[in-house]
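> Sequence and predicted structure below; questions after.
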Amino acid sequence: MGRLPCCEKAHTNRGAWTKEEDDRLIHYIRVHGQGSWRSLPKAAGLLRCGKSCRLRWLNYLRPDLKRGNFSEDEDKLIIKLHALLGNKWSLIAGRLAGRTDNEIKNYWNTHIKRKLESQGIDPQTHRPLNETSNKNSSPAKAKPTAPTVPKSISFATPPLGFKYSVFQVKAKSESIEGGNDSSSDMTTDEQQQQQHELNLELSIGIS
């Protein structure tokens, strides 16, 4: 079950606050303090939402509210706090007396952000812009690729002379290995000589 609304919006005023409403809110808070914003509108006699009363008081009516342009010291403090806290405007406003979070956020986007960019500083990282751009544009390391292996290897058709020489050498080789009578009568030197001729014929046939 969700949280109940702080008031019935059907019976509340909307739009700009009147001077009479501002005076009622200021008088009640001076006498009773802020208290609970949910019950404050009814106790102060205002037909307003509790959230509307809170924002009206914090952003426009509280006595310590600072108006006017931001000083140079405030600019430096905002930049320093933004570098530590980021876009947490409510925390930043808590460290600047009299300034609201919405006011600081608007001032950051309209003035300080452009000021930092003109000085070559990234408003988000608070580092030099060229350093940020170099990191973003640095090429990724190329992954090593595996060597390509051809799927198939095709050979040209050998010449007729090659086939003839192969058959001739094969036949001679079979005659030697078969141990026929002529080869069995050969001496070792003669067999080596014949093997040399066989290898020679084989090389000539392949070329």
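Cool, the structure landed.
> drop to CA atoms for contacts and neighbour counts, all remaining ones
Will do.
> List the residues that contact residue 206.
Residues touching residue 206, when contacts are defined by C-alpha atoms under 8 Å, 6 or more residues apart in numbering, comprise 162, 165, 166.
> ok, the spatially most central residue of the chain - contacts?
Nearest to the mean C-alpha position of the chain, counting by C-alpha atoms, centre = their mean, stands residue 136 at 9.3 Å. With contact taken as C-alpha under 8 Å, 6+ apart, residue 136 is in contact with no other residue.
> Apply 10 Å and report the result again.
Residues in contact with residue 136 (C-alpha atoms under 10 Å, 6 or more residues apart in numbering) are residue 130.
> and if you look at residue 10?
In this structure, residue 10 makes contact with no residue, judged by C-alpha under 10 Å, 6+ apart.
> Presented hereafter is structure B, for comparison with structure A:
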Amino acid sequence: MGRSPCCEKAHTNKGAWTKEEDDRLVAYIRAHGEGCWRSLPKAAGLLRCGKSCRLRWINYLRPDLKRGNFSPQEDELIIKLHSLLGNKWSLIAGRLPGRTDNEIKNYWNTHVRRKLVSRGIDPTTHRPMNWPSASQQSKEESREKCPDLNLDLRISPPRQQQQQKQEVFKTGTSSTLCFACSLGIQNSKDCSCTNASANSGHDFLDYRRLEMK
């Protein structure tokens, strides 16, 4: 079950507070303190909701309220606190004596946001508006950590084949090598080279001749 309402709204006054109601609320709190807001209206002789009495006292009647416009120092403090706390207006109001959370929230939405935008600052992130987003920063960081790799891979012939080509180029002779010899596999049974040992300058063992013998 949910929490029961603080009062019977059908039997409470609504709308603007009168001076007589304000005087009753102030006199009761001065004499007895704030106490429990749910029972305060009946004890003070007010036909008001407990929530309405609390908001009326906090936002308008308590003696330590600061009236008038916000000072430039308060503006800068609100900006600094908002960059640290976000939209936690009650915590921000605790750092500005005499100001209420509702008053600070309204002032932020009507004045401070516009001031930051005119400075070229994002009122949400408190960074320059041309500042890259978090996704763009992560992409740039990943690029720095993992530079582009050159995947242009090439398959080169074995070193022995390159040496043979160099010898052929020097001696002017040529030889026909099979697939096994081109891979550098010596004495392969699958060798089908023609005159490989004579033309290449290497003495390969011909297993075919041994088998015939």
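Here it is on my side, so go on. Remember, predicted model here, so these are calculated numbers, not experimental data.
> Next, the TM-score between them, please.
Once the chains are overlaid, their TM-score stands at 0.64 when taken by TM-score structural alignment, normalised by the length of structure 1; 141 aligned residues with a C-alpha RMSD of 2.0 Å.
> picking that back up, can you tell me how far the residue nearest to the centre of structure 1 is from residue 119 of structure 1?
In this structure, residue 136 of structure 1 lies at 20 Å from residue 119 of structure 1, with C-alpha to C-alpha, to the nearest Å as the measure.
> Equivalent analysis for residue 194 of structure 1, please.
In this structure, residue 194 of structure 1 lies at 92 Å from residue 119 of structure 1, with C-alpha to C-alpha as the measure.
> and if you look at residue 80 of structure 1?
Following C-alpha to C-alpha, the distance that separates residue 80 of structure 1 from residue 119 of structure 1 is 16 Å.
> So between the two, which is more surrounded?
Set side by side, residue 80 of structure 1 and residue 119 show unequal neighbour counts under other C-alpha atoms under 10 Å, the larger going to residue 80 at 14 against 10.
> I'd assumed residue 124 was in contact with that one.
No - under the criterion of C-alpha atoms under 10 Å, residue 80 of structure 1 lies out of contact with residue 124, with a separation of 11.9 Å.
> Can you get me a residue count around residue 20 of structure 1?
10.
> any idea what residue 193 of structure 1 aligns with in structure 2?
Residue pairing (TM-score structural alignment): residue 193 of structure 1 is not matched to any residue of structure 2.
> Surely residue 193 of structure 1 is in a helix?
Yes - read with DSSP: H, G, I helix; E, B strand; the rest coil, residue 193 of structure 1 is one of the residues of a helix.
> Now do it: how many residues are near it, please.
In terms of burial, residue 193 of structure 1 registers 11 neighbours under the definition other C-alpha under 10 Å.
> ditto for residue 71 of structure 1
For residue 71 of structure 1, the tally of surrounding residues (other C-alpha under 10 Å) stands at 9.
> Next, the contact list for it, please.
By C-alpha under 10 Å, 6+ apart, residue 71 of structure 1 lies in contact with residue 77.
> Same check on residue 81 of structure 2?
75, 87, 88, 89, 91, 92, 93, 95.
> Distance of the fifth one relative to residue 85 of structure 2?
Read that as residue 91 of structure 2. 8 Å.
> one step back: quick one: what helix or strand has the residue nearest to the centre of structure 1 in it?
Here residue 136 of structure 1 sits within helix 129-137, counting by DSSP states H and E.
> Would you mark the buried spots in the helix or strand that that helix is followed by?
Read in the C-terminal direction, the helix or strand following helix 129-137 of structure 1 is helix 160-177, with elements assigned using DSSP H and E. In terms of neighbour count (16 or more other C-alpha atoms under 10 Å), helix 160-177 of structure 1 has its buried residues at 162, 165, 166, 169, 176.
> ditto for stretch 118-125 of structure 2
Neighbour-count burial for stretch 118-125 of structure 2, with 16+ other C-alpha under 10 Å as criterion, is recorded at 121, 122, 123.
> And stretch 16-26 of structure 2, by the same measure?
Of the residues in stretch 16-26 of structure 2, those scored as buried under the neighbour-count criterion (16+ other C-alpha under 10 Å) are 21, 22, 25, 26.
> Surely the second one and residue 57 touch.
Pointing back at residue 22 of structure 2 there. Yes - here residue 22 of structure 2 lies in contact with residue 57, judged by C-alpha under 10 Å, at a distance of 8.5 Å.
> List the contacts of the residue lying closest to residue 47 of structure 1 once chain neighbours are set aside.
Excluding the flanking residues, the one nearest residue 47 of structure 1 by C-alpha to C-alpha, 6 or more residues apart in numbering is residue 12, at 4.6 Å. Contacts were defined as C-alpha under 10 Å, 6+ apart; by that measure residue 12 of structure 1 touches 41, 46, 47, 48, 49.
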